[in-house]
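[1] here's a sequence, model it:
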Amino acid sequence: MISEPRIFLSDLFAAAVKAADPLGAIRAHLPEKPKGRTVVVGAGKAASQMAAAFESLWDAPLEGAVVARHGPVAACKRIRILQSAHPVPDDAGLAGSTELLRLVEGLTEQDLVIALISGGGSSLLPAPPVGLTLSDEIAVNRALLASGAPISAMNVVRKHVSRIKGGRLAFAAAPARVVSLIVSDVPGDNPAFVASGPTIPDRSTPADALEIVDRYRMTLPEAVIRHLASPESAAALPDHAAFAGHQTHIIASAGVSLEAAAAKARQQGIDAVILSDAIEGEAADIGRMHAAIARETALRGRPFRKPVVILSGGETTVTISGRDYGKGGRNSEFLLSFALDIDGTDGIHALAADTDGIDGSEDNAGAFADSGSTGRMRARGIDPRSHLAWHDAWTAFHGSGDLFVPGPTGTNVNDFRALLVT
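    A predicted model of the protein is given here:
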């Protein structure tokens, strides 16, 4: 039996993060050295760690830069680490995008571009097309974040309001060969969706983007709508000659990390099941669904026999319906909904966290919950149901002492959820 559930769950999170460590993942996917130059570009929450890992493994000349989020970053000697804002773009991100595009100018077929891409790159690489401004792209990003749209839909819109996304960075590098090494944070691991695919073209169209804007009732600047309706917003398709010979490798993903966590649990004598690594939907709704499974297992021994740890991944969403909202991210919101539905059911302990170590805009990766979480909140004058309605899960879990704060991890393979039922 597990005597310290939170230590056990934290160990599973650590195993999941370790499985997505950039060093080992990149080592297994090093390309052949070119006759010409090697230029490194990239962006994402794991960008600096990926750059440091690649630099340590590449025993030949190289140059380049990657864009990471503001905050602590890994040190590099040959690759410059630029920084910008997440989740709302800033001027530093605009400068970073410009620099990446400059780095791939004038290359030849003898040259090699290594693209190090991870989740978060969409916000870190603002690059509005001619006729639009950074303010327009910020407005698009804010509308997307509040819309409740899944990440795949968000990135269709983003890549058609950009000079760098949707394969445009790779297009600018032609005729050089491009090898993209990707840490996936998207359900299904479609490489074109990670960071809105700066080096990965796909077949989505501006019309698709407009349909998404309409479906999720987004209010965007009129200039953006005009741009999406113009032929200039279309990106080159995957069969364009500029992309010939390019290689794409998903080097780490949620599925691999969940398998590592399951193996860690079994080493400690606890059976483990993985529901899915691609669960999407409203965070609060997905929290209730997970709570129903955990309760059924705890009270009736179905669909799983206890003791067991139930694992899942993917990316939930939080739809902001008004301007009055609090602090928290999708994992904290998931868990507050979960905690309300397991209130008083003994033998259930849970952890929900973002594998990059930051959930939303605060310093926590997520939170812990058990049968007494909401009771501890109420004892401190916190109404958990009201805080859920206000999207203020951080305040609720801060009050109950249940926040999980491991710090930035240096990787990002999306949400990690572990439910221990004993």
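[2] use CA for all of it now, contacts and neighbours both
    OK.
[3] packing partners for the longest strand belonging to the chain?
    Criterion DSSP state E: the longest strand present in the chain is strand 308-317. If you count contacts as 3 or more CA pairs under 8 Å, 6 or more residues apart in numbering; DSSP states H and E, strand 308-317 packs onto helix 254-267, strand 271-274, strand 279-282, helix 283-300, helix 330-341, strand 415-421.
[4] now the second one, please; I'll put the structures next to each other:
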Amino acid sequence: MHRLAATLLRQMLQTAIAAALPAQCLPAHLPPLPSNRLLVLGAGKAAAAMARVTEDHYGIPLEGLVVTRHGHGVACRSVQVMEAGHPLPDLYGQQAATHMVEMVRDLGADDLVLFLVSGGGSALLPLPAPGLSLDDKQAITRDLLKSGASIGEINIVRKHLSAIKGGRLAAAAWPARFLTLAISDVPGDDPAIIASGPGMADTSTCAQAQAILRHYGLPIPALDESPKPGDPRLQRAEARVIATAMASLNAAGTVAQAQGWQVLNLGDCIEGEARHVARVMAGMAKSIRHHGQPLAGPVALISGGETSVTLRGHGRGGRNTEFLLALALALDGLDGVYALAADTDGIDGSEDNAGALLTPDTLARAAKAGLNGAAMLDNNDAYGFFAALGDLVLTGPTRTNVNDFRVVLIP
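    Sure thing, here's the model as predicted:
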């Protein structure tokens, strides 16, 4: 059973990732060539791969620039690829964002900006608003990441610290047409939220950003209001979401169903502290295992979204490994239950693993190895826990991103 369950979990993850790869989801959405210039821009963990697919599709030299995370680059023939820091922004990202704004300023009404965006794009385009420095943005981003703020809250703040996000890039490109093609990593798949929406009008406000910073006890810098719906500079801006977490969850579910598992898909909007979400998932697994509710086993419990971690310790580990360690402790060796949690971009937070694997004997093996799971969770050291057991999931950069993928198998 151990080998079969572990194989199934990895197959489901691979299928979820494959459904969101640019080669799979992008070509059908690429528009006809415009009558004049086509400018290809992009930002995110999938941006370089999206640019290469775009080049292959049109088969001609293309003008453009995309920025992706360090290590997530793909060689392109004519589109320039830059790599920059994520989740903390760096000077390379600022340079890329500056170049993009400069590139769109001389466009005309017959030109088209094709903006290829995916998860991670917000941190990769750190062009500070007037009066702010990159150091300011780095400090605020670092504090928000440590605070446990949700990605939605972080992106609202980012939009009001930026000279490119929240519709500002599309506004700078006016009167050119501006088409955003997005691989979504956000619950709800709102293109105005993906990468903080450089090509979309922004409905959030400076007042909301101030309230978020105030809630987490953080300093409130001077903020810049973003373009709103109805802004004439955004009349020719549109967006299409071409890959979603839900589509990837559904694809993974078909793999489990083919092997005789019932699928309970909790959707792609699960947020909150990773360890709190884990306790809820453990409660559901126990109910299924002991009472056959809400479904009798065998059940594959699938979910996506983006949890958060409030850093209190000094260990290593992203939100998926933290979720899984908390799940192991809450399940306490529940017979027959296996689980996998991973980030579909292949990098859990800032580590080199996508996530980790949990087995019914995880805690027993940990005790034998002298590992104190509760203490390591308190120290935010889930990476160290699963690394010591040999249960990290290592995929390397996948060059896509539809956020977290979690599955719990309950016999």
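[5] between the helices and strands packed on strand 308-317 of the first structure, which gets nearest to residue 402 of the first structure?
    helix 330-341 (10.1 Å; CA to CA).
[6] give the aligned range of the next helix or strand after the closest one in the second structure.
    Next helix or strand after helix 330-341 of the first structure toward the C-terminus (DSSP states H and E): strand 348-354. Matched against the second structure by TM-score structural alignment, strand 348-354 of the first structure falls on residues 337-343.
[7] next one: the matching stretch to chain centre, how far?
    Distance, stretch centre to chain centre, for stretch 337-343 of the second structure: 17 Å (CA atoms, centre = their mean, to the nearest Å).
[8] from residue 95 of the second structure, how far out is residue 129 of the second structure?
    14 Å (CA to CA, to the nearest Å).
[9] so how far is stretch 318-334 of the second structure off the chain centroid?
    21 Å.
[10] check stretch 67-85 of the first structure too.
    Counting by CA atoms, centre = their mean, stretch 67-85 of the first structure comes out at 18 Å from the chain centroid.
[11] mind listing what's buried in that stretch?
    Neighbour-count burial for stretch 67-85 of the first structure flags 67-69, 73, 76, 78-85 (criterion: 16 or more other CA atoms under 10 Å).
[12] can you tell me how far residue 147 of the first structure is from residue 219 of the first structure?
    10 Å.
[13] and the two? which has more neighbours close in?
    Using other CA atoms under 10 Å as the criterion, residue 147 of the first structure and residue 219 rank with residue 147 on top: 21 against 15.
[14] I'd say that one and residue 319 touch.
    Yes: using CA atoms under 8 Å, residue 147 of the first structure is in contact with residue 319, at 5.5 Å.
[15] give the contact list for residue 154 of the first structure.
    Contact partners of residue 154 of the first structure, counting by CA atoms under 8 Å, 6 or more residues apart in numbering, are residue 144.
[16] average distance between the helix or strand hosting it and the second structure?
    Using DSSP H and E, residue 154 of the first structure falls within helix 151-159. Compared with the second structure after fitting, helix 151-159 of the first structure deviates on average by 0.7 Å (mean CA distance after the TM-score superposition for the first structure).
[17] one step back: quick one, the longest strand of the first structure and helix 283-300 angle?
    170 degrees (axes from the mean of the first three to the mean of the last three CA atoms, to 10 degrees).
[18] in the second structure, what range does strand 308-317 of the first structure match?
    Going by TM-score structural alignment: strand 308-317 of the first structure matches residues 299-308.
[19] for the matching stretch, buried residues please.
    Those buried within stretch 299-308 of the second structure under the rule 16+ other CA under 10 Å are 299, 300, 301, 302, 303, 304, 305, 306, 307, 308.
[20] please apply the same query to stretch 14-32 of the first structure.
    14, 15, 16, 17, 18, 19, 20, 21, 22, 23, 25, 26.
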